[in-house]
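*Asks:* here is my input, please return the structure:
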Amino acid sequence: MATKKKILLRIGSLRHGGAEKVLVTFLKNLPQDKYEIDLLLNLYSGKYLAEVPKWINVLYLNKGEMITTNRLHDLPTKTYRVLYQKVLQLFPFLLYRFILKGKKYDIEFAAIHGMRDEILNSPLKSSKKIIWIHNDLKKTEFRNYTDAEFQKFFGFDKIMVISEKIQRDFENTAQTEVEKNKIVRIYNPLDTDEILQKSEIGSRINEEQSRTSEPKVPLFLSVGTVFPQKGFDRLLKVHKRLLAEGFPHKIEIIGDGYDFENIKKLQEDLKVTETAALFGFSDNPYPYFKTADFYILSSRYEGFPTVLFEAITLKKKIIATDVSGVREMLEDGKLGLIVDNSEEGIYEGMKQALQNPESFGKYEAQLKEYKMPFNLENSVTAIIKILDEL
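*Replies:* Reported below is the predicted structural model:
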């Protein structure tokens, strides 16, 4: 029997984010007989922990919920976590000796770009190293990624990217053919069948309350981790503006994150608590997709917004800001309306949906016949091929 390849996978936590979901979907579809995997988390926390296959060994640096505030009673724990992780980052041999018990890995795998230095600074010089890039690091939000910082990624043996735009950015930064050959584009592994099945089950939270007590009005849905990247603040402001202009409609936001309280406060300040609902995290948001009239992506930046994959799978009418991955996923506007990446762009898109809903008929017709190229099996097979060839 062939020896199993030993792989160390690193990610911050398994909270409810796109990269975390993609990682867990990938792990669930890996053949158990080929690999021995240690999954090392900075924080043993997150909604997707329960979905990690039992044969994968989960290790962690800290345990407990993520601390996103600076409340006085949380500061000692928060400070300890930061210092502990910093010490292990500065002296990686301590991590490899005491937490990883001196284990030798064939492959070390950074599941997000934020784990770049942790993997590159590994004391295991003979291991092959892979990184998975989920974000458009050329955006101003990632201003720390100068050309010099970008160049460091070429210390990896393989750089997996999830969209054409990110691939182009890395190819333009590559200084040699050897570096260029390290870049491989693989669409995120997402399970279409699971999305369709889950959309048929489960009851809608507050559905009766939000949908039947008054005449039906157009409903816009947005799903994502609640932090500034997702632009939910822009969405709420546009919602308020359109209501003031006499366009009745509702908004539902599904997701949780460190910015949740700020968005909740904005919802209250704008006095839209009756028309905009914040439902928090759901492990099955797909029934919400089913009842929504439009899916709206209000993001300021993305890598490859996996939530659009879900909206396409469920044949929703889509409005999306022009961020990385959107043109690729919506085939340059064939499958949905792409708007300017601004509050004004979101406003124009939503106003069109409310004023001229029949203009979305062309997208519905295209979606009806559309065959998804983002295939779970193809993606998993492509990643397995990389693991086996390194």
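*Asks:* going by C-alpha atoms from here, please, whenever you check contacts or count neighbours.
*Replies:* Will do.
*Asks:* biggest strand in this structure, by residue count?
*Replies:* strand 35-44 (DSSP state E).
*Asks:* what's that strand packed up against?
*Replies:* With contacts defined as 3 or more C-alpha pairs under 8 Å, 6 or more residues apart in numbering; DSSP states H and E, the secondary structure elements packing on strand 35-44 are strand 5-11, strand 57-63.
*Asks:* second input sequence below; structure requested for side-by-side comparison:
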Amino acid sequence: MKKNILFVVDEREMGGVSVVLNDLVHTLDSNKYNIDILVLHNKGNMLNDLPDHVDIFYGTPYFEAIDYTISEVIKMKKFSLLMKKVRIVFDLKTGFIKQSIQRERKKLIHKQYDVEVAFKDGFTALFVGYGNCMNKIHWLHCSYKTFNPNAKYENLFKKVLPLFDHIVGVSVNVVKEFNEIYHLEKITETIPVVMDVERIKRLSQASSIFSVNEDKLNIVLIGRCHPVKGYDRLFDVVIRLKDENMLGNAHFTIFGDGPLFTHLKERISNEKLNDVISMKGEISNPYAELRNYSLLLLPSFSEAFGIVVFEAFIFKLPVIATKTTGSLVTIDDGENGMICENSDEGLYQSLKQLIQHPDAIDQWKNNLKNFNYDNSKLLKRIETIFDEGEKI
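*Replies:* As a prediction, the model looks like this:
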């Protein structure tokens, strides 16, 4: 008999969590599981390419402000949304959030699930934790040392998180940093992300939308235009290299939308960077574009895992990344890319070195020719967790 599985996320914006969830539901056995996805706030364009056996549904109006900050809502000048945000903040601060979630769950959940998965750090843990499912799982994707999404309501989460049967982190360091705060070693474990490699390769066969100048050192960045991604400091480094005549023939292309998109576009125009940085916005199929580039760059302040690194490796594309929890577990420094110090100066020195010695890219590509990502053990462990229904 099939098990009913519910995955809960707060939105479906472009980003690693949406990509990881999409790949996971594509690879789970459809003969064993009926899968639903609940998106609490229907914002974003991801999670469109789902398998036929996966159903998606959306939250009530109560949740429309959960993924905005107060300042973001004020800037939007939407009074009704502001009132919803104020209400959620009030519920979180007073502890009434439990009653509110249980009230909204009655409107949304119309069947009994064998497993409920809070698949994104933060609010989804409250939604699942305050539910009545017998097997509750929480997936961790954040580097809690540099970004703790629960920090504002720490006492609340310290009460809810022990209610879970399993807590899964995407890397050893994610779990370690999480347990330095919450001390839930008995129910936490590490399972790296599952990737639907065959699907990724299939999507890469589509025609490219954007062309590149093959005479350039073409560097690509993929991810939301969010402060944590470090795009502003990359711009500062590019300007410095350009002013010192050290930029060579490097060209940077950014795929992704987000809160800083307009700001970054304005910087390109105001600081005359059009010839060295291109912003293409959100793209539905980045895999068809990756093969056109020489290198992937991640200038992030924080990355818990960095699935885009392994996606690049599938296409034999080396990666330069700042030193983060994610890059330390995905990149073999000097073998398939480079890890630089997580600072403006570190980024500057690494890009300068690459531009002066671009032959390193060919060696890194050669080292990636036998790269293979094996999901089999990961899926086996995930299925065991789904099927157990009891604490580790």
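*Asks:* overlay the chains and give the TM-score.
*Replies:* The TM-score (TM-score structural alignment, normalised by the length of structure 1) is 0.85; 374 aligned residues with a C-alpha RMSD of 2.9 Å.
*Asks:* about what we covered before: which residue range of structure 2 does the longest strand of structure 1 align onto?
*Replies:* Using TM-score structural alignment, strand 35-44 of structure 1 corresponds to residues 33-42 of structure 2.
*Asks:* now do the matching stretch: distance to the chain's middle.
*Replies:* Taking C-alpha atoms, centre = their mean, to the nearest Å, one finds the center of stretch 33-42 of structure 2 at 17 Å from the center of the full chain.
*Asks:* ok, which stretches of the stretch 51-200 of structure 2 are helices?
*Replies:* Using DSSP state H, counting those that start in this stretch, the helices of the stretch 51-200 of structure 2 run over residues 70-76, 79-94, 97-108, 123-129, 154-160, 172-182, 197-204.
*Asks:* turn these into a markdown table, including distance to H226 of structure 2.
*Replies:* Output for the helices of the stretch 51-200 of structure 2, formatted as a markdown table (distance: least, C-alpha to C-alpha, whole Å):
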| stretch | distance to H226 of structure 2 |
| --- | --- |
| helix 70-76 | 13 |
| helix 79-94 | 21 |
| helix 97-108 | 28 |
| helix 123-129 | 19 |
| helix 154-160 | 24 |
| helix 172-182 | 20 |
| helix 197-204 | 25 |
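*Asks:* quick one: Q197 of structure 1 and L314 of structure 1, what's the gap?
*Replies:* According to C-alpha to C-alpha, to the nearest Å, Q197 of structure 1 stands 11 Å off from L314 of structure 1.
*Asks:* hmm, I typed the wrong one, I wanted P248 of structure 1.
*Replies:* P248 of structure 1 is 25 Å from L314 of structure 1, where distance means C-alpha to C-alpha.
*Asks:* who's more crowded, the two?
*Replies:* Neighbours per residue, other C-alpha atoms under 10 Å: of P248 of structure 1 and L314, the larger number sits with L314, 19 against 15.
*Asks:* let me see the residues that make contact with stretch 120-127 of structure 1.
*Replies:* Applying C-alpha atoms under 8 Å, 6 or more residues apart in numbering, the contact partners of stretch 120-127 of structure 1 are 92-93, 96, 104-108, 129, 155-156.
*Asks:* quick check: buried residues in that stretch?
*Replies:* For stretch 120-127 of structure 1, the neighbour count (16 or more other C-alpha atoms under 10 Å) marks 120, 122, 124, 127 as buried.
*Asks:* which two among those residues are spaced furthest apart?
*Replies:* L120 and S127 (10.2 Å; C-alpha to C-alpha).
*Asks:* give me the number of residues near the alignment partner in structure 1 of A118 of structure 2?
*Replies:* Alignment note (TM-score structural alignment): A118 of structure 2 maps to A110 of structure 1. A110 of structure 1 has 24 neighbouring residues, counting by other C-alpha under 10 Å.
*Asks:* same deal with Q112 of structure 2?
*Replies:* As a burial measure, Q112 of structure 2 scores 13 neighbours (other C-alpha under 10 Å).
*Asks:* dump the residue contacts of it.
*Replies:* Taking C-alpha under 8 Å, 6+ apart, we find Q112 of structure 2 in contact with 4, 133.
*Asks:* highest mean neighbour count out of the helices and strands packed on strand 35-44 of structure 1?
*Replies:* Highest mean neighbour count among those (mean count of other C-alpha atoms under 10 Å): strand 5-11, with a mean of 20.
*Asks:* please tell me which residues of structure 2 that strand aligns onto.
*Replies:* On structure 2, the counterpart of strand 5-11 of structure 1 by TM-score structural alignment is residues 3-9.
*Asks:* average separation of the matching stretch from the aligned part of structure 1, please.
*Replies:* Compared with structure 1 after fitting, stretch 3-9 of structure 2 deviates on average by 2.1 Å (mean C-alpha distance after the TM-score superposition for structure 1).
*Asks:* ranges for the strands of structure 2?
*Replies:* Under DSSP E, structure 2 gives strands at 3-9, 33-39, 54-58, 115-118, 136-140, 166-169, 188-190, 217-222, 250-255, 277-281, 295-298, 319-322, 337-340.
*Asks:* returning to what we had before: which residues sit against the match of strand 35-44 of structure 1?
*Replies:* Residues contacting stretch 33-42 of structure 2 (C-alpha under 8 Å, 6+ apart): 2-12, 25, 53-60, 63-67.
*Asks:* gap between S203 of structure 1 and T275 of structure 1?
*Replies:* 20 Å.
*Asks:* I am finished for the moment; much appreciated.
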